[in-house]
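Enquirer: Sequence and predicted structure are below.
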Amino acid sequence: MNSCHRHIQRLSSGSGNKPLTNSSSGDTFRCPICLEEVRNPKYLSCLHTFCESCIQTYISSTATCHDSLNTKTINCPVCRKRIDAPRKDISNEEWASSLPQNKLIVSMWLNSNPDKELCKFCERKEKKVSATHWCKACMETICDECKAFHELVPSLQNHKIVNITDTQVCGNDVEVKELCLEHKGKVVDAFCHQHQKLCCCICLATHHISCQRVQAIAEMAVEKERNHVLNIISTLSDLDQSIENMQQKSREKIDHLNSKKQEMCMKIDKAITELKTLIDDAHSALIKQFEQTHSDSIENLEVAFDELKRFSTTVRETKILLQSMLEKGSPKQLFVTKQNQLARIDDHISRLKSLDVWNHPEDYTLPDSNFLKQLLNQKKLENVKMLKTPSGMVEKIIQTVQRATSSDIMRRKRDASKKDWMKVTFKLVSQVTELSSWIHFGIFTHDTKILLPCRRPPSLNIFDISEPIGKCVYTEKCRYTPYGICHSRVNETLNEVYVSFQNCVVLYWIEVEDTPKFTKLQTIQLNEPMLAISCGLTTMFSANDSKAFICSQDFIIEHESPYSSGNANVPHLASSSKSDYHCFTSDGRVVVFDRNERNVFQSDKFQEEVRGMTFDLNDNIFVCNKKNKIKQIRFGGGEIRDIELDGISTSYTVALHPTGEKMLVLDFYGKCCVYHIM
């Protein structure tokens, strides 16, 4: 094990004299290097925080010169991200000193700081004067004289100063100016929902000037952020426990393999000694191979154990910071901290996924212990075999983190996917009558709103289906004829909708809860006309009267093939939200294929006219057939059932609510019915 590994191995074995402890959770924020209360906290670009003296020592012992850049670099002791020195000729002491101070932690642990009795301003003048106040902007204790100095200097007059004896005022409302990592000295004060990025004023002017969904952090919904952070903290606690369980299983597996190795070596030695000189060379070769296999196996498990330990540090730090921000931080700081910490966890998970250490050694097997027969027939001994099984550790981590950060739609969808969808029933809850006969598609834009595009006259219509009889509540007139519609899966929201206008596709943000409003986020010009579109897990599927296309998320064509919609007025197709499968009709059959156009399966030929279709949450397929029912095909074929629907005489198009809680069916004769799925 190299020196860096030995250095990090101390993460879970040390203890501090008087650690800083969060009063609510009992967790401790320690320096990952010395494992004691963090002193003069400095953080790297990956946001991991250390004592200044500890990170200076670490830089001195591990910094190397990068050949291509001719500059010094280190790897973060926790996540192993490469960190470059700010300039070529900087000393190790200057490098550590130039790292930004984590003022968030300084403010967070103010009440636990035993050094707050002295005025920090006077200490720099080598004077020892008792402190009486705390400056929240300077993040330091000051005396009466220095407080008066603040009042005289114009640049200091806006600083908020509180009495140091009022611990509650000192500790609450943590508000640290979060600086932009890209533009030095600029404060983060906005968030781009379209790109999920924190922004300063320069970011907005250079990278997000055309983005439609940019919001000032000060305007964020406080209660929504608090609820999201509470959910993240709860899930991170589960994740922390899961990691501890994984580490324990790894240690148990190491003990088992060590024991099994001893047992098998004794068995091998006993058999080998009976063959005497004839097998001495073969014996030596076998043990050498076995030792190497065992060494590789243990090293694999130890590396996995070590990586889990590093990730546990990231998780615990995130949990502590979020808990503290929830209790003491301002709404802006709560939101900024949440976004930074989630990005840090995502970066660390990406590193874990890139490591080839998660197929764990499971056991050893010896193919045959008749060594004499082996030597006579093969002139050598058969090697010990290593059985490996996937550990599932990274997958478990990813699944747990996704549960913490997923939207309400994702959580509801996950719950609905647990049903046996070949047995669900449908209850009619609303119907819209007297529709234009030129409506071929529909989707949900809210739990109680649906969007229906009309070709004559060209328009996008919002219908309220909260009552048994639905009604149109808004019409967005269109310059060109709208055809296909589908949800964007980028942010898993009902509000982002793609609409195809044959030669272009427009991405709308649709507000429906108060006064309906359509905002164009993006217009994509098409190289081929597209009349029907659907969004899969990673690819788009579309078609016109003669061709079908598999496209990237920005509708760049990756595959195309001949296609015919038959007797239908428009193409009918669908994409799965669970896996990257797509389906369409061909010669009276429903055909399912993957993103590379490989055929997955196709149904038997139907006698009826097959029209619109959609995948359910188990990848079974609902298909309209111009009758008072729809068909459901089990994924892979083999089972088909007919579902009779109240209110429908000629089913034409079907669409599922992204959560799987509702379904809409368009009747061929100007009617739409909405069903609750049970």
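Expert: Structure's in. What do you need?

Enquirer: hey, let's count contacts and neighbours off CA atoms from now on
Expert: Will do.

Enquirer: what's the single longest helix in this protein?
Expert: The longest helix of the chain (DSSP state H) is helix 222-275.

Enquirer: So which elements touch that one?
Expert: Applying 3 or more C-alpha pairs under 8 Å, 6 or more residues apart in numbering; DSSP states H and E, we find helix 222-275 packed against helix 280-328, helix 331-354, strand 359-365, helix 371-378, helix 393-405.

Enquirer: could you dump these to JSON lines with mean neighbour count and distance to residue 412?
Expert: Shown next, in JSON lines, are these (neighbours: other C-alpha atoms under 10 Å; distance: least, C-alpha to C-alpha, whole Å):
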{"stretch": "helix 280-328", "mean neighbour count": "19", "distance to residue 412": "25"}
{"stretch": "helix 331-354", "mean neighbour count": "18", "distance to residue 412": "22"}
{"stretch": "strand 359-365", "mean neighbour count": "17", "distance to residue 412": "32"}
{"stretch": "helix 371-378", "mean neighbour count": "14", "distance to residue 412": "60"}
{"stretch": "helix 393-405", "mean neighbour count": "17", "distance to residue 412": "11"}
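
Enquirer: The structure to be compared is supplied as follows:
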Amino acid sequence: MATSETKTFIVDDVRVCSICYEKFKTPRYLPCKHSFCHVCLSSYIISQCKSKEARLGFHCPVCRSYIPSLGDPEKPEDWVGLYPINDVLQKLVAGPDETYCEPCLRDNEREKTSDYCLSCNEYLCMLCVKYHRKNMASRDHTIIKISEMLSMPIVPEKRLSNCCPKHKNEKIQMYCHEHEQPCCGLCVGTEHRKCEKVDTVENVAHILRESRKMDCMLSDLNTFRRNLMKVKNEEMNNISEIENMVDESVAKLEEETSDIMQHIEQLKKEHINEMFLTQKNGREKLQREIEKIEDGVSCVDNCKEEIEKAKGTENNEDLILKYFTAKEIFQKIKQNNFKRIQLKIASEKEPSWMKITTEIRKIANVKLSEITRVFQFDISTVELTKFKEFPIENATIYCGLFLSRGRFLVVKHKGDETCLVYDQN
């Protein structure tokens, strides 16, 4: 472990983790491009999620960007494995201070390296850099000077392209409507070979641009965020309410006990301590709920930012990945069961309180009552948009239900009850 005297010296070294201040061990990088040791990042994520009930993501230790996680909210200890290993940093840390050009070494030649290709993940000498930039297959590769590598954030270039979520070396080419999942050609030939509707990314991107799906999702995100903020403000007001309740109770108690004997004064002090402890517990409980709401708001903001980026990009693959990643995260947010908690503090006086007697052992019973309501949309404030209209002859419809994969179930009622399922067409 680095000492405090050496921290300022090594903190600017790209090979050093900004959490433990030691050279990277299995570095993993976040979407914001900052890298950390596997163990350091795992410990940080767990510590950040420990006090939160809605474990939807965390903030980067360096830039404080919100990082939503697609992992199990109940298992934040497994999230670190979802972030890719920084192969370039791992190679830079593991290698000796003096390195040789890797293409030359394959020809049994030893030429000192001058640059590094992020695309090939290889050290290059000056001559190989020259031919690297001339070759049509490698002229677009990102090459940086070795001297610059030690003072700039490094992320493997191949990880930044629009790759298949399951096959990192393959670009997304298709989209499966049944699984609502972008995929590569390898996925289509294996996991999705029996799926009936697999489309190209160009067609899906065109549909997304022409339809109102992204606008509808933005509307849902804005509505959900407004509701989260409303609950947050209500719970912050609730903190003031319970504080006022305690203050009023304490003031009333002071008035009632002004002429009571010394041993009653001691009971009064014990009662005040109990009330403030109850207030503290109530405040902490509400504060945890507020942090949960704030976590949801941050996650929603991140989804909104990704959707806005998707709307503004001309890159089809990037648009699809951003949209469906945001959609998946948004689904997890909505499944988190946000709830509104309202606390009240009541002081139930003992019948013997007004009797001045040595038998009095307690002034009042202090309790924290809790009313929990699962977070729901206010249907009166929801803006409805007609998506599809279709006729059903000789029938009265009295209920319906949205199913998966764009299907809709209705119950026809006229003498008997018949269930009809319609698809999105």
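Expert: Right, received. Where do you want to start? Computed from a predicted structure; not experimentally measured.

Enquirer: After superposition, what is the TM-score?
Expert: TM-score for the superposed chains, counting by TM-score structural alignment, normalised by the length of structure 2: 0.58, backed by 327 aligned residues with a C-alpha RMSD of 5.2 Å.

Enquirer: List the contacts of the spatially most central residue of structure 1.
Expert: Geometric centre of structure 1, nearest residue: residue 402, 5.1 Å, by C-alpha atoms, centre = their mean. By C-alpha atoms under 8 Å, 6 or more residues apart in numbering, no residues touch residue 402 of structure 1.

Enquirer: Neighbours of the corresponding residue of structure 2 for residue 269 of structure 1, how many?
Expert: Taking TM-score structural alignment, residue 269 of structure 1 has residue 254 as its aligned residue in structure 2. Counted with other C-alpha atoms under 10 Å, residues neighbouring residue 254 of structure 2 total 14.

Enquirer: go on, the one 4 residues further on?
Expert: Other residues near residue 258 of structure 2 come to 10 when the count uses other C-alpha under 10 Å.

Enquirer: now residue 182 of structure 1
Expert: Using other C-alpha under 10 Å: residue 182 of structure 1 sits among 11 other residues.

Enquirer: same check, this time on the one 4 residues further on
Expert: The local packing count at residue 186 of structure 1 equals 17, with neighbours defined by other C-alpha under 10 Å.

Enquirer: Could you check how far the aligned partner of it in structure 2 is from residue 311 of structure 2?
Expert: Counting by TM-score structural alignment, residue 186 of structure 1 corresponds to residue 170 in structure 2. Between residue 170 of structure 2 and residue 311 of structure 2 the computed distance is 24 Å (C-alpha to C-alpha, to the nearest Å).

Enquirer: cool, residue 347 of structure 2 as well?
Expert: Separation of residue 347 of structure 2 from residue 311 of structure 2 (C-alpha to C-alpha): 56 Å.

Enquirer: now swap in residue 330 of structure 2 and tell me
Expert: Distance of residue 330 of structure 2 to residue 311 of structure 2, computed by C-alpha to C-alpha: 17 Å.

Enquirer: Can you get me a residue count around the residue lying closest to residue 59 of structure 2 once chain neighbours are set aside?
Expert: Nearest residue to residue 59 of structure 2, sequence neighbours excluded (C-alpha to C-alpha, 6 or more residues apart in numbering): residue 66, at 4.4 Å. Residues contacting residue 66 of structure 2 under the criterion other C-alpha under 10 Å number 18.

Enquirer: and the gap between residue 66 of structure 2 and residue 75 of structure 2?
Expert: From residue 66 of structure 2 to residue 75 of structure 2 the distance is 18 Å (C-alpha to C-alpha).

Enquirer: next one: residue 394 of structure 2
Expert: The value you get for residue 394 of structure 2 to residue 75 of structure 2, if C-alpha to C-alpha is used, is 52 Å.

Enquirer: Equivalent analysis for residue 163 of structure 2, please.
Expert: For residue 163 of structure 2, the distance to residue 75 of structure 2 - C-alpha to C-alpha - is 26 Å.

Enquirer: quick one, which of those two is more surrounded?
Expert: Ranked by neighbour count (other C-alpha under 10 Å), residue 163 of structure 2 and residue 75 place residue 163 first, with 21 against 11.

Enquirer: The more buried one is in contact with residue 170, isn't it?
Expert: Yes - assessed by C-alpha atoms under 8 Å, residue 163 of structure 2 is found in contact with residue 170 at 5.5 Å.

Enquirer: Start from the N-terminal end of the stretch 51-200 of structure 2 and give the helices.
Expert: 87-94, 102-105, 126-134, 146-149, 185-189 (DSSP state H, counting those that start in this stretch).

Enquirer: Most tightly packed of those?
Expert: Across these, the average number of neighbours (mean count of other C-alpha atoms under 10 Å) peaks for helix 87-94, which reaches a mean of 19.

Enquirer: tell me what it is packed against?
Expert: Looks like helix 87-94 of structure 2 contacts strand 27-29 (3+ C-alpha pairs under 8 Å, 6+ apart).

Enquirer: average offset between the helix or strand following the strand it packs on and structure 1?
Expert: Using DSSP states H and E, the helix or strand that follows strand 27-29 of structure 2 in sequence is strand 35-37. If you overlay the two and look at strand 35-37 of structure 2, the average distance to its match in structure 1 is 6.9 Å (mean C-alpha distance after the TM-score superposition for structure 1).

Enquirer: Okay, buried residues for strand 35-37 of structure 2 please.
Expert: By neighbour count on 16 or more other C-alpha atoms under 10 Å, the buried set for strand 35-37 of structure 2 is 35-37.

Enquirer: So what touches stretch 202-211 of structure 2?
Expert: Stretch 202-211 of structure 2 is contacted from outside by 175, 214, 311, 316, 319-320, using C-alpha under 8 Å, 6+ apart.
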